[in-house]
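*Asks:* Turn this into a structure:
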Amino acid sequence: MTYGIEYAPLMARVERHKKRPDDVVAFIKVGDREQLCFFERETQQPAAGARVEVMITSPVHPRKDRYLDFGQLTALRVQVVDLARHVLVAIDGFSQSGSMCRTLASGVITTGFSSINNKLADAMAAPTKGRMTITPGRTGVRYADHNWDSFNRRPLTPIQPTNIWAERNAATGLPVCQPNGGVRAIGLTRIEDLECAELVAQTARKAA
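*Replies:* This is a model prediction of the structure:
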């Protein structure tokens, strides 16, 4: 089992909102194009013209007949990475083992320099490190569907290791644990990890 991948900061350029000059928006580079991003409300709003490291907190889908249209994408929601409040976690990849099962991953704290194998994960002493159960939160992360289809004999989808951001406990420096003991992912480090990554490729505008 492999946890995580080599980490690269996700950078965004900040621009003043054209319709609401008191607000700012961000743009993430996607090849030779740019994806529009909105900052999370009540989080740090950088100055226009700045370049900042961000995490993807969720996709923004438009509404159609009062319901969210998951086949379309308006923007991505992001927030600025703050290492005093956020911790990077290497995960083996999200998967769902059945229609009645939760989407989960296993993870370990990482510096992001490289992936982590089982031997190294075992060497990390709990409770200060060690493996954690990770839930996807509202990130819209891509996951492997292991719901066995006995009629179609569909092959199992391989899970994809990656890195996620979790909230940091200020007292311990470790990820904040939820009441059920799991750690909730609050942000993604790559567009490729989104379930709607293909929509990003379709909606990204020409780079400024």
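*Asks:* going forward, measure contacts and count neighbours with C-alpha atoms only.
*Replies:* OK.
*Asks:* helices and strands around the strand ranked longest in the chain, which ones?
*Replies:* Determined from DSSP state E, the single longest strand within the chain is strand 51-60. The helices and strands touching strand 51-60, judged by 3 or more Cα pairs under 8 Å, 6 or more residues apart in numbering; DSSP states H and E, are strand 11-16, strand 75-80, strand 183-188.
*Asks:* ok, the closest residue to P59 other than its chain neighbours to A121 distance?
*Replies:* Leaving aside its chain neighbours, P59 sits nearest to L76 (4.5 Å; criterion: Cα to Cα, 6 or more residues apart in numbering). As judged by Cα to Cα, to the nearest Å, L76 and A121 stand 32 Å apart.
*Asks:* For the comparison step, fold the sequence that follows:
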Amino acid sequence: MSTKSYGRIHEPLMARIQANRRDPSKAVAFLGQQLCFLERDSVVPPVGTAVEVMITRAVYGKNEFGHPNYRSLQALMIDVIDPERHMLVAIDGFECSGSMCRTTAYGRETDGSRLLTSDDVHPRKLTGESTSAWSDRSRGSMWLTPGRTDIFVADNVNARFGESRPTRPTNVWVQRAEYVEKSGCGVRVAGLTRVEDGDWAKLVRGASGNLQ
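*Replies:* I've put the predicted structure just below:
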């Protein structure tokens, strides 16, 4: 039996909503000590509340030539979780294994209560089971791409035999509408569930997704 695992036990990423000091009519948020901005199409919760969010992307500083300085993290962009719009997906982790290969991960929708196994993600057709019944049990599985998140990717393009970097199983958020539109093929990650999963994680102030 395969020992490959998908996802993690889900712990909600909670952000504190606060008034913007520069413009009190607008809201900002904090993950620990890290400043965050809400995406334009995000719900804006009341100031003083704590809400579950996803990290959609990093906002970097600029270098002297006006290009992104990936060593300077200015803020994180977040979106408030809406179960009607968003799906929690357990993945095996992203990997790029060749210069001509696409960076992908595979996963399945999860409630986050446990790790998923290969049998959960790739259910086998049972003896005597109809194709439609098997398809129903397989619903929720998908191929994913990183989107704009800068999620950790195991770079094994030039890895020697037996020295490949391991992938990082985790949970991510995707847009339900995109999953349906693309029939589960090439669905972009909409947001991360953990600070630790971003390539920018070491730049985050406080480096914690918990309320402090």
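*Asks:* Any chance of the helices and strands packed on strand 51-60 of structure 1 in a markdown table with distance to A126 of structure 1 and mean neighbour count as columns?
*Replies:* Converted to a markdown table, these look like this (distance: least, Cα to Cα, whole Å; neighbours: other Cα atoms under 10 Å):
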| stretch | distance to A126 of structure 1 | mean neighbour count |
| --- | --- | --- |
| strand 11-16 | 33 | 20 |
| strand 75-80 | 29 | 23 |
| strand 183-188 | 15 | 24 |
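*Asks:* out of those strands, which comes closest to Q202 of structure 1?
*Replies:* Of all these, strand 75-80 sits nearest to Q202 of structure 1, with 11.5 Å by Cα to Cα.
*Asks:* now what about the very next helix or strand once past the closest one, what contacts it?
*Replies:* Where DSSP states H and E defines the elements, the next helix or strand beyond strand 75-80 of structure 1 is strand 86-91. For strand 86-91 of structure 1, contacts defined as Cα atoms under 8 Å, 6 or more residues apart in numbering pick out 2-5, 105-112, 115-116, 134, 161-168, 174-175.
*Asks:* Can you give me the distance of the spatially most central residue of structure 1 to D65 of structure 1?
*Replies:* Closest to where the C-alpha atoms of structure 1 average out (Cα atoms, centre = their mean) is L188, at 1.7 Å. Separation of L188 of structure 1 from D65 of structure 1 (Cα to Cα) stands at 29 Å.
*Asks:* And for H146 of structure 1?
*Replies:* 32 Å.
*Asks:* more neighbours, the two?
*Replies:* H146 (18 against 6; other Cα atoms under 10 Å).
*Asks:* Check whether that one really touches F94, as I assumed.
*Replies:* No - using Cα atoms under 8 Å, H146 of structure 1 makes no contact with F94, being 10.3 Å away.
*Asks:* returning to that earlier point: quick check on the contacts of strand 86-91 of structure 1: which are buried?
*Replies:* 2-5, 105-110, 112, 115-116, 134, 161-168, 174-175 (16 or more other Cα atoms under 10 Å).
*Asks:* Tell me the counterpart of M132 of structure 1 in structure 2.
*Replies:* For M132 of structure 1, the aligned residue in structure 2 is M142 (criterion: TM-score structural alignment).
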